[in-house]
Every structure is written in C-alpha cells, then in structure tokens.
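A.B. asks: build me a structure from this.
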Amino acid sequence: MANSEEQTPLMQQDEEEKDIYRGEKDPETKNADFVNQVNESTMAPLDQPEDVYVAQPEVPQRQPWRTGIFSCMGSHDEFVGSDLEVCVLGLFAPCVLYGSTMERLYPGRSTFSSHCMAYSSLYFMGHFLFNGNFLAPCFSFPSRSALRHSHNLQGCGESLVNATGCCSSLVRDEERLKRCESLLDFAAHLWCHQCALCQEAREIRRRTVHPAHRPRYCMTMAPPAPQVMSPSH
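C.D. replies: Take a look at the predicted model:
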C-alpha cells in the first residue's frame, strides 16, 4: 500500500506533463524536421550529381582549294596537260566539262550523259530566252557544294574569314556558315560560271581517278591461317 501511495503523485505528474505537451511532436521527430529545414534553406541539396564534362568530337579542319578560281592554267605542276584541257573545255564546251566533273563526283553508268544533256538544254534555253547563260548556273551550282562536302574543302566565305580575320563568329556557327557558303557557291556559278566550272574540274582531277581507270572487279582474299611449328621429336 505504501508503494502505491508513493507512485500516485508521480503518475499524476506524468499525466500533467502529457497534457501540457500533448500538441507537440516527439523529440526525435522535432530534431529531424529541424535538420531538414536547415538543409533546404542554407545547404545545397544532398546527393546532387556532379557535372560531367563530355568531350565534343573535333571537327576536321577544312582544306584549301589546290588552285584558285581565276587560275585558268592551273598551278603549272604535273597536271599542266589536264589543266589545259579543262581550260579549253570550259571555254568552248562547258556542258562536256560539267558532265565530266559529275562523272568523277558520282560514278555511274549514265551520269555523264544525263548531266551533259540537262546542262546543254538549259544552256541553249537561256541563250534563247535571256540572251545569256543564266539557267545552267542555277542547275550546276550544287556540284560545287557537293565537291566541298565530299573532300572537306573550304568555301569562299571561310577562306575570306581566314585571310582577313573579319566575321570570325561566322566560322563558329556551323548552320550560318553552311547557308552562307551555299549562297556564295550560287554567286560563283552565276557571275564567274566558267571559271567556277574549271576550278571544280581541276580540283576533282587532282583528287580522284577517272571512273574508266578504276578496277571494276575487286577480289577479296582471306588472310592465311596462322601456322604453328610443332616441336621436333
């Protein structure tokens, strides 16, 4: 009985404390909420992934043309005979020169005849309607862009930027540079059409072999099997 009488005041005190702190949270929960508030307000988020640097692939540097657009006789090297032929064809038969360039650029059975006939039709139509060769350049200027892309050559705009240093931001913007070079290719064929045809012909003759001189059949040979010497008895 004595023990029960001693415990009664203590139990009453516990009940009073529970009534006082009934609306509050447990100490562990209070501490956890406080830590979360501190982390959200003053500290960086936990477990934040670090920035990973990904190396961008290097763009291959474009090469300059081996002859200039006004180098009618080439650069007086071992291609002097071919350059003379190109000059004569560009002056008297640009349709044949254009067809030959396209035949080297896109080897195929009827590449020369189809491009030569299409160019000739536009050539005579332009002279008949406008008294000048104004239609064929609109048809032939994509060959200049295709040649630049296939052999990674510099365009007129990039060459001008590298020579003068102005408008250097144009070289860094690939899309703007591509549109600008296409317009310059069209302008080169429109205003200096025969010179542009000759430059393209000289360039592709220095870089590719005529389709007639390429081997038609290529026989693939398997490498020999590895041989192992057996130990002598």
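A.B. asks: every contact and neighbour count from this point should use C-alpha atoms.
C.D. replies: Noted.
A.B. asks: how about the nearest residue to Ala188, chain neighbours excluded?
C.D. replies: Using C-alpha to C-alpha, 6 or more residues apart in numbering and skipping the chain neighbours, the partner closest in space to Ala188 is Ala196 (6.3 Å).
A.B. asks: neighbours around the one you found, how many?
C.D. replies: Burial measure for Ala196: 23 neighbouring residues, criterion other C-alpha atoms under 10 Å.
A.B. asks: elements contacting the helix or strand that contains it?
C.D. replies: Using DSSP states H and E, Ala196 sits in helix 193-207. Under the contact definition 3 or more C-alpha pairs under 8 Å, 6 or more residues apart in numbering; DSSP states H and E, helix 193-207 sits against helix 80-92, helix 94-105, helix 142-151, helix 174-191.
A.B. asks: between those, which gets nearest to Phe128?
C.D. replies: Within the helices and strands packed on helix 193-207, the stretch nearest Phe128 is helix 94-105; the backing value is 16.5 Å (C-alpha to C-alpha).
A.B. asks: re earlier: the helices and strands packed on helix 193-207: which one's closest to Met125?
C.D. replies: Shortest separation from Met125 across the helices and strands packed on helix 193-207 is recorded for helix 94-105, at 13.3 Å, computed as C-alpha to C-alpha.
A.B. asks: by contact count, what packs against the closest one?
C.D. replies: Counting by 3+ C-alpha pairs under 8 Å, 6+ apart, helix 94-105 packs on helix 80-92, helix 111-130, helix 193-207.
A.B. asks: cutoff 6 Å now
C.D. replies: Under the contact criterion of 3 or more C-alpha pairs under 6 Å, 6 or more residues apart in numbering; DSSP states H and E, helix 94-105 touches helix 111-130.
A.B. asks: another one to check against the first:
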Amino acid sequence: MYNGDAKPHPHGQWTTGLCDCCEDPGNCCLTCCCPCVAFGQSAEVIDKGNTSCACAGLVFYVLSYVGCVCLYSFTYRGKLRGLFNLPEEPCNDCCIHFWCTSCALCQEYRELKNRGIHPSLGWTGNEENMNRATTQVPPKVAPAMTR
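C.D. replies: Here you go, the predicted model:
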C-alpha cells in the first residue's frame, strides 16, 4: 500500500502495475470522480510547469465530451515514460489511454508520487524533487588495466 514516501524503484521500470489503482485509494477516488483534476495535476508536473493544471484539465474535460481525450492524454504518458525511461507496456500509450483511461491516469499519478513527486503540489512545489528525480547518474566504469 502507498505510504506517502518515495519508494525505491528499479530504473527503467514502473513502480506499480496498470491495474494497481487501489494501492492509493485517494488517487483512485480523485481519478474516478474528477479525472480532469488528476490529469491536470500530473500534466503540470510532467510538463515542468509549461502547461498549467487548469489548462490541461480543461482541455481534458472538453475532449472527454467529444470522445477523443485519449489523443491528448496519451502524449503525457509518453512524456512521463521519457522522464523516467519507462517501457511502453502492456501496449502502446494511445491504446492504454483509449481502453483504460482511468487506470492509466491512476498509474501515472502513482508513479510520480512513488518517485517523491506529489502532483497535488503543482510544478513549483515539486521543481526541486522533479529535477533530482530526472537527473541521470552515469554508470560506473571499471578502471582500465595498467601494466
């Protein structure tokens, strides 16, 4: 169960599965009741403040009535995967957002929280954590042989 602290995570792997929505009941309720808010909060952080929570949430809300919200929301899943070098699984991002929008939004929100980034705080509240989380450390290289 989610305890509010960043969990140790294997590099290049999701910290939770697509259908593990109940690991964070608060996130699950937010996403089920107000998916535009959950999406907006995540999008603002994923976009490093270039898109506001209100703007992303409003676009999500409008597109959900037109029936093509997945064409907008899946792009943020791709950006999140790029930030943390996550695999495109169990299938491509657009299909996940088309068939399982709520599960995808929950997983993305949890992923940020599990990595110590709290979407509800917005970009300014997470800027330092986000920069630290996405900074990649180069691998250690064995010393060269000497004579």
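A.B. asks: sorry, back to before: quick one: closest of the helices and strands packed on helix 193-207 of the first structure to Ser41 of the first structure.
C.D. replies: Nearest of these (C-alpha to C-alpha): helix 174-191, 43.2 Å.
A.B. asks: excluding its backbone neighbours, what's nearest the corresponding residue of the first structure for Val45 of the second structure?
C.D. replies: Taking TM-score structural alignment as the alignment basis, one finds that Val45 of the second structure is matched in the first structure by Arg104. With sequence-adjacent residues excluded and distances taken as C-alpha to C-alpha, 6+ apart, Arg104 of the first structure is closest to His210, at 6.0 Å.
A.B. asks: hang on, the earlier thing: map the residue nearest to Ala188 of the first structure onto the second structure.
C.D. replies: Here Ala196 of the first structure is matched to Ala104 in the second structure, going by TM-score structural alignment.
A.B. asks: want to throw the helices and strands packed on helix 193-207 of the first structure into JSON lines with mean neighbour count?
C.D. replies: Putting those into JSON lines (neighbours: other C-alpha atoms under 10 Å) gives the following:
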{"stretch": "helix 80-92", "mean neighbour count": "18"}
{"stretch": "helix 94-105", "mean neighbour count": "23"}
{"stretch": "helix 142-151", "mean neighbour count": "16"}
{"stretch": "helix 174-191", "mean neighbour count": "16"}
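A.B. asks: among these, which is nearest Asp14 of the first structure?
C.D. replies: Of all those, it is helix 174-191 that lies closest to Asp14 of the first structure, at 78.0 Å by C-alpha to C-alpha.
A.B. asks: show me how far that closest one is from its chain's centre.
C.D. replies: Distance, stretch centre to chain centre, for helix 174-191 of the first structure: 16 Å (C-alpha atoms, centre = their mean, to the nearest Å).
A.B. asks: what is the aligned counterpart of Pro35 of the second structure in the first structure?
C.D. replies: That one, Pro35 of the second structure, aligns with Pro94 by TM-score structural alignment.
A.B. asks: look up the closest residue to the aligned residue in the first structure for Cys19 of the second structure, ignoring the ones flanking it.
C.D. replies: Aligned by TM-score structural alignment, Cys19 of the second structure pairs with Phe70 of the first structure. Distances taken as C-alpha to C-alpha, 6+ apart place Cys195 nearest to Phe70 of the first structure, at 6.2 Å, with adjacent residues excluded.
A.B. asks: cool, and Cys55 of the second structure?
C.D. replies: Gly40 (7.3 Å).
A.B. asks: surely the match of Cys19 of the second structure forms part of a strand?
C.D. replies: No - assignment of Phe70 of the first structure by DSSP: H, G, I helix; E, B strand; the rest coil gives coil, placing it outside any strand.
A.B. asks: contacts for stretch 115-124 of the second structure, please.
C.D. replies: The set of residues that contact stretch 115-124 of the second structure without belonging to it, under C-alpha atoms under 6 Å, 6 or more residues apart in numbering, is 6, 41-42, 45, 48-49, 126.
A.B. asks: could you dump the residues you listed to JSON lines with distance to His97 of the second structure?
C.D. replies: Conversion of the contacts of stretch 115-124 of the second structure to JSON lines gives the following (distance: C-alpha to C-alpha, whole Å):
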{"residue": "Ala6", "distance to His97 of the second structure": "25"}
{"residue": "Gln41", "distance to His97 of the second structure": "17"}
{"residue": "Ser42", "distance to His97 of the second structure": "14"}
{"residue": "Val45", "distance to His97 of the second structure": "19"}
{"residue": "Lys48", "distance to His97 of the second structure": "21"}
{"residue": "Gly49", "distance to His97 of the second structure": "22"}
{"residue": "Asn126", "distance to His97 of the second structure": "25"}
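A.B. asks: which members of those residues are the farthest-apart pair?
C.D. replies: With C-alpha to C-alpha as the measure, no two of these lie farther apart than Ala6 and Gly49, at 21.2 Å.
A.B. asks: buried residues in the helix holding Ala196 of the first structure, which are they?
C.D. replies: 193-205 (16 or more other C-alpha atoms under 10 Å).
A.B. asks: with that, I have no additional questions.
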